[in-house]
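> dropping a prediction and its sequence here:
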Amino acid sequence: MALEILTPESFQTFCEKVQTKSFMQSLEMAELLSRRGCKVTYLGLRHGGNIQVAGVLYSLPMTGGLHMEINSGPASLDQKYLGQFYQELQNYAKTNGALELIVKPYDTYQTFDTKGEPVSGEHTELIQTLTKLGFSHDGLLTGYPGGEPDWHYVKDLSGLTPDTLRKSFSKKGRPLANKTASFGIKIRKLKRDELHLFKEITAATSERREYTDKSLDYYQDFYD
């Protein structure tokens, strides 16, 4: 089973069948990457006549070759085909001049509660699938390595209404939310020519939190 290059339409059709995937694996993000100077390729692994795994691979020139990366992917209908996909991805990268190949899967390695206590086991097989093929694992990192978080905080909104939402916050969160509400702060959607206001805030935050911010033209391309 070799990888095949998919059309954007075929990739989109496949993604509509996948239950869980990141917005990073979408036609819109692929267009943004192209605007930022990346070469974008839609790759898929077919078995039994159907695409089982697919991802957006982007390439950038670096000294001596190409940097290739799949960010927050690939997406899959059946994870048993991931190993074969990664192996064929290595072959594709070598054949097409990659000096560096990075894969950042979107799978959940472990789940914790709001107190930081684990509520699930570690899915070590997710890492082993890659390391058995010769990939190196950077470890489970904190902060914003490379400007991207490895941890996602997800709140279950099931059964909540605007009236009960604030009551669902933690003991620390409720008074903070009430205090903020007393300030009369309003949220509005910015226009494209106002994105410099957004950039001023992200720049200040990145300096305070010590991570690399994006450029203004990046946010303009993202807005478009």
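That came in fine, so what should we check first?
> contacts, neighbours, all on C-alpha from now
Fine.
> now P61, what's its secondary structure?
strand (DSSP: H, G, I helix; E, B strand; the rest coil).
> what's around the closest residue to it other than its chain neighbours, how many residues?
Once flanking residues are discounted, P61 sits nearest to H67: 6.1 Å by Cα to Cα, 6 or more residues apart in numbering. Look at H67: counted by other Cα atoms under 10 Å, it has 19 neighbours.
> now for H67: which residues touch it?
With contacts defined as Cα atoms under 8 Å, 6 or more residues apart in numbering, H67 is in contact with 59-61, 98-102.
> in those residues, find the pair that's most separated.
Farthest-apart pair in the contacts of H67 is P61 and I102; separation 13.9 Å (Cα to Cα).
> for L133, which three-state class applies?
Assignment for L133 (three-state DSSP): coil.
> the residue nearest to it when sequence neighbours are not counted: how many residues sit nearby?
In space, L133 comes closest to Q87 once its chain neighbours are excluded; the distance is 6.7 Å by Cα to Cα, 6+ apart. Neighbours of Q87 under the rule other Cα under 10 Å: 17.
> next, the one to line up against it:
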Amino acid sequence: MLFVNLTPEEFQKFTHNHFSHYTQTRVNYDAQHNAHLLGVKDDNGEVIAAGMFTEARALKFFKYFYSQRGPILDYNNIALVDFYFSSLTNYLKQHNCLYVLLDPYILENLRNADGEIIESYDNRMLIRTLEKLGYIHQGYPVGYSKTSQIRWLSVLDLKDKSEQQLLKEMDYQTRRNIKRTEEMGVKVRQLPIEETSRFFKLFKMAEEKHGFSFRDEPYFEQLQRDYQGYASIQLAYIDLTEYVRNLQQKLDSLNSQMKDVETSLQESPNSKKQKTKQTQLNQQITSTQRKIDDTNKTIDTDGSILDLAAAIYIYNDYEVYYLSSGSNPAYNAYMGAYKLQWEMIKFAKAHQIDRYNFYGITGDFSEDAIDYGVQQFKKGFNANVEEYIGDFIKPIKPGLYRLGKLTGKL
């Protein structure tokens, strides 16, 4: 085996043929200024391991290396693991590295949406091997962190399932909400980068609701540029003028039906069937008229086009990732978030992508969890929870690394 710097073409070919995260892609590498493509080739010159490592300054004079959701290799092949990471240490020493961080895309447990383990993966041999090589496993944290990738992901398996089957397997209320968005005429379209502000306005509403602060607007603009067509912002919106028009058509039909019922009752005043139908029609007419009146009031105050919800997505050969989103709570009745998810699930199916990744949750499955509502929303789509192995840190210069930690400069 040979530890080598890979060409972008070699890296692209390998990640295309091996399951990998969107951060471990050629398109992400092309957007980086300081990245290393490090791999292993077998005796036949075939690439059998690959990883992208970014570098950044640490303690002014040194470098910190990070492989986000990488590197990509067969972690059950302990000989390969040992060779790759032993060789990596030598490489990092040559590049003035202070320490390196990894968070491999390796499952620890597959759970249902309530947190119950469906399948567990034995990673003890891997952890022992990495620890022998100087890597310190950072444990199995629950919750969100500003210093590491989320360890718990909510993922919907799309493989070999039709749209009809996916709908059928969803929670009844989720399925019903999707249908209602279609009845109301909620639409989804991609925003050009120039309209990122429309997304960001909704995103800020989510920040205020959940009490967090994440990124500024230029970050999301740059993310779309970096991923060159593999990232997009999708907006769910409704045209209230069109909605009122459809409601009016429905009302006209109901009134027409009511005339027929009244005619029938004149002929048969004691018909229970017609009386029941009259009662039902009265309820529907009242409800539809109320919706028309309420919607016209909203048009007067807010305009006819409402931005309901928006999200930024990234996809690769294996997954569609739902990364960050926001919605206007004043318009929750139009359920734009449900329409967004369903349209992007259909996008994944149309592109033969087998996984729809709702992305992070805390891993706290109690009703007191800060993201309990978010978890229930994702659960409604029949997504399972994937718990990942977590972070590994290796100090390449242990003394200086400990000093940096003690002084709080790392």
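Looks like it arrived, so ask away. Every value quoted in this text rests on a predicted model; they were computed, and no experiment measured them.
> TM between them?
The TM-score (TM-score structural alignment, normalised by the length of the first structure) is 0.83; 219 aligned residues with a Cα RMSD of 2.6 Å.
> coming back round to it: which SSE is the residue nearest to L133 of the first structure in?
Taking DSSP states H and E as the criterion, Q87 of the first structure maps to helix 82-95.
> that helix vs the second structure, average distance?
Once fitted to the second structure, helix 82-95 of the first structure is off its aligned match by 2.0 Å on average (mean Cα distance after the TM-score superposition for the first structure).
> buried set for whichever helix or strand comes after that helix?
Next helix or strand after helix 82-95 of the first structure toward the C-terminus (DSSP H and E): strand 98-104. Within strand 98-104 of the first structure, the residues that qualify as buried are 98, 100-101, 103, counting by 16 or more other Cα atoms under 10 Å.
> how about stretch 67-85 of the second structure?
Within stretch 67-85 of the second structure, the residues that qualify as buried are 67-73, 75, 80-82, 84-85, counting by 16+ other Cα under 10 Å.
> for the most centrally placed residue in the first structure, list the residues it contacts.
Compute the mean C-alpha point of the first structure, and by Cα atoms, centre = their mean the closest residue is S72, 3.6 Å away. Neighbour list for S72 of the first structure: 21-22, 24-25, 103-106 [criterion: Cα under 8 Å, 6+ apart].
> switch to 10 Å and redo it
Neighbouring residues of S72 of the first structure by Cα atoms under 10 Å, 6 or more residues apart in numbering: 21-25, 55-56, 103-107.
> aligned counterpart of it in the second structure, please.
The equivalent of S72 of the first structure in the second structure is R69 (alignment by TM-score structural alignment).
> which residue ranges form the helices in the second structure?
With DSSP state H as the criterion, the second structure has helices at 8-17, 26-31, 78-94, 124-132, 163-169, 172-184, 196-210, 217-226, 240-267, 272-302, 336-350, 372-379, 398-406.
> closest one to V155 of the second structure among the ones you listed?
Of the helices of the second structure, nearest to V155 of the second structure by Cα to Cα is helix 372-379, at 8.7 Å.
> what are the buried residues along that closest one?
Residues of helix 372-379 of the second structure classed as buried: 372, 375, 377-379 (neighbour count, 16+ other Cα under 10 Å).
> need the contact list for the residue lying farthest from the centre of the first structure.
Distance from the C-alpha centroid of the first structure, by Cα atoms, centre = their mean, peaks at S182 (34.9 Å). For S182 of the first structure, the contact set (Cα under 10 Å, 6+ apart) comprises L176.
> ok, back up a step: turn the buried residues of strand 98-104 of the first structure into TSV, including distance to L157 of the first structure.
Listed next are these as TSV, based on distance: Cα to Cα, whole Å:
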residue	distance to L157 of the first structure
A98	43
E100	40
L101	37
V103	31
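> now for these: which two are most distant?
A98 and V103 (13.0 Å).
> hey, what's in contact with both of these two?
With Cα under 10 Å, 6+ apart as the test, A98 of the first structure and V103 both reach 68-69.
> quick one: common contacting residues for P61 and I102 of the first structure?
Contacts common to P61 of the first structure and I102, judged by Cα under 10 Å, 6+ apart, are 67-68.
> buried residues in stretch 57-73 of the first structure?
Neighbour-count burial for stretch 57-73 of the first structure flags 57-60, 66-73 (criterion: 16+ other Cα under 10 Å).
> of all those residues, which comes closest to T111 of the first structure?
Distances from T111 of the first structure to the buried residues of stretch 57-73 of the first structure, taken as Cα to Cα, are shortest for S72 (17.2 Å).
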